[in-house]
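Undergrad: got a predicted structure here, sequence first:
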Amino acid sequence: MFGVRRETRLPTERLILRPPRLSDFPAWARARRDSREHLKPWEPTWAPDHLTRAAFRQRVHWARKAMRLGRAWPFMIFTKEDGALVGAVTLDHVRRGPAEAATLGYWTALAHARRGYMREALSEVRRFAFDDLRLSRLEAGCLPENAASRALLETVGFKYEGVAQAYLQIDGRWRDHVLYAALRGDRRGRVADAAEMRDT
């Protein structure tokens, strides 16, 4: 029901988000290569073939299959102005049934960091997840010392939920992560109105 039937494009004020294509390889490889030291402290260790065309081809095939099955929604992020690749964001591990949830992951190329692009992209992906896919919950995690990522998540409506110990291998080591979540129609932190108080 929720699988992709055509390429999903998500426009924002300054950006276009769309699934990866094989023709994106040169821009993707250049952005990842130029951002290696910027991304290394926050990502799992890259495989030896990470920047190869063959590995990117597998990534694109995975994306197409995952969207067709409704299991993940990977988007590359481009500027409207000149088509520059800003980064990527993925809704992954989509769970249907009782959960109706997904996990959010993202990265920004060094050349486009601190311009508000990822805030704009995540806001649109959140809208897409809740309004179009009708998910109930989005989850995201980051390293405790990643102040920029924590602030970004909080800015787009995610709330801190706790710490997962040895959650992922990052830069070759098992690392704790702080966990955040956003809920559709989130009421956490709201002061109950009079009607709600009467019902409790």
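TA: Thanks, I have the structure now.

Undergrad: only C-alpha atoms for contact and neighbour calcs from this point on.
TA: Noted.

Undergrad: can you give me the helices in this protein?
TA: In the chain, the helices defined using DSSP state H lie at 25-34, 36-39, 53-69, 117-127, 147-155, 194-199.

Undergrad: list the buried residues in the first one.
TA: If I follow you right, that is helix 25-34. By neighbour count with 16 or more other C-alpha atoms under 10 Å, helix 25-34 contains the buried residues 25, 28-29, 31-32.

Undergrad: for comparison:
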Amino acid sequence: MLSFRRSTPPAIQTDRLSLRLPEIGDHAAWSLLRRNGEAFLRPWEPTWSTDHFSRRSFRNRVYWAWRAREEGKALALFLIRRGDRQLIGAITLDNIRRGPSQSAQVGYWVGPAHARQGYMREALAALVSHAFGELDLGRIEAACLPENAASRGLLEASGFAYEGRARAYLQIDGRWRDHVLYARLRNDRDAADVPASSLTEAECRDP
């Protein structure tokens, strides 16, 4: 069995959230959040597998997240509300490229009951700060469906600049769909009012 106890990472803390790696014990809360938000989430995501909610599938997600973090390939984090320790969504910095690129891609989702309350903007600001600081990246990219006004508004409010449209960029809900592309650079100053994150040690269990 894989063990990551030797390198338990810090959580990224914001005023209302703790962003941390997923744990096996999160399965019930994650499954409930995704089931309750299925109609809200499916139109914006790749087709869910037939075993999407299974414990085995979730365990694989957890191990991938911890391994990817260890290898420096991705940082997949759950959004935990600090007031009641409730899981409300997730955000992932994926496809981390080093060398000449020093870049990565960000993706996110939040349960419908927690949407439009500023949680994801708070989480995105914290992850951007961590990426440009601790991870020493220079560019963060994002893509969303053209009609996803909420996601586009979030990215633009978070200092991401529109860079164009990519045809048939990803399969979403079973169909190849165009996406609009955004990016934020480390030297961008157009979202300087967004609060930066702070890092503290999290009490993460070994998955």
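TA: In hand now; what should we look at? What you see is a predicted model, and the numbers here were worked out from it, not measured in a lab.

Undergrad: thinking again about what came up before, residue 134 of the first structure is nearest to which of the helices of the first structure?
TA: Closest approach to residue 134 of the first structure among these is made by helix 117-127 (9.5 Å; C-alpha to C-alpha).

Undergrad: relative to the second structure, which residues correspond to the closest one?
TA: Residues 119-129 of the second structure are matched to helix 117-127 of the first structure when aligned by TM-score structural alignment.

Undergrad: quick one: the matching stretch to the first structure mean distance?
TA: Here the mean offset of stretch 119-129 of the second structure against the first structure after fitting is 0.3 Å, by mean C-alpha distance after the TM-score superposition for the first structure.

Undergrad: which residue packs closest to residue 179 of the first structure, ignoring adjacent ones?
TA: residue 141 (4.5 Å; C-alpha to C-alpha, 6 or more residues apart in numbering).

Undergrad: what does the one you found correspond to in the second structure?
TA: Per TM-score structural alignment, residue 141 of the first structure is aligned with residue 143.

Undergrad: likewise for residue 44 of the first structure?
TA: So, by TM-score structural alignment, residue 44 of the first structure is matched to residue 46.

Undergrad: for the closest residue in space to that match that isn't next to it in sequence, what are its contacts?
TA: Distances taken as C-alpha to C-alpha, 6+ apart put residue 172 closest to residue 46 of the second structure, at 4.2 Å, once the chain neighbours are dropped. Residue 172 of the second structure makes contact with 43-47 under the criterion C-alpha atoms under 8 Å, 6 or more residues apart in numbering.

Undergrad: mind running it again at 10 Å?
TA: 42-48, 145, 178 (C-alpha atoms under 10 Å, 6 or more residues apart in numbering).

Undergrad: out of these, which are buried?
TA: Buried among the contacts of residue 172 of the second structure by 16+ other C-alpha under 10 Å: 44, 145, 178.

Undergrad: you'd agree the first one is up against residue 150?
TA: No: contact criterion C-alpha atoms under 10 Å: residue 44 of the second structure and residue 150 do not qualify, at 11.3 Å.

Undergrad: shared neighbours of the two, anything?
TA: With C-alpha under 10 Å, 6+ apart, residue 44 of the second structure and residue 150 have common neighbours residue 144.

Undergrad: quick check: the residue nearest to residue 179 of the first structure vs residue 170 of the first structure, distance?
TA: Look at residue 141 of the first structure and residue 170 of the first structure: by C-alpha to C-alpha, to the nearest Å, they are 12 Å apart.

Undergrad: hey, what's in contact with both of these two?
TA: Counting by C-alpha under 10 Å, 6+ apart, the common neighbours of residue 141 of the first structure and residue 170 are residue 176.

Undergrad: which residues touch the counterpart of residue 84 of the second structure in the first structure?
TA: By TM-score structural alignment, residue 84 of the second structure lines up with residue 82 in the first structure. Neighbouring residues of residue 82 of the first structure by C-alpha under 10 Å, 6+ apart: residue 15.

Undergrad: how near is residue 82 of the first structure to residue 29 of the first structure?
TA: Counting by C-alpha to C-alpha, the gap from residue 82 of the first structure to residue 29 of the first structure is 18 Å.

Undergrad: swap in residue 69 of the first structure?
TA: Noted for residue 69 of the first structure: a distance of 27 Å to residue 29 of the first structure, by C-alpha to C-alpha.

Undergrad: can you check residue 186 of the first structure too?
TA: From residue 186 of the first structure to residue 29 of the first structure the distance is 38 Å (C-alpha to C-alpha).

Undergrad: which non-adjacent residue is nearest residue 178 of the first structure?
TA: Spatial nearest neighbour of residue 178 of the first structure, excluding adjacent residues (C-alpha to C-alpha, 6+ apart): residue 163 at 4.5 Å.
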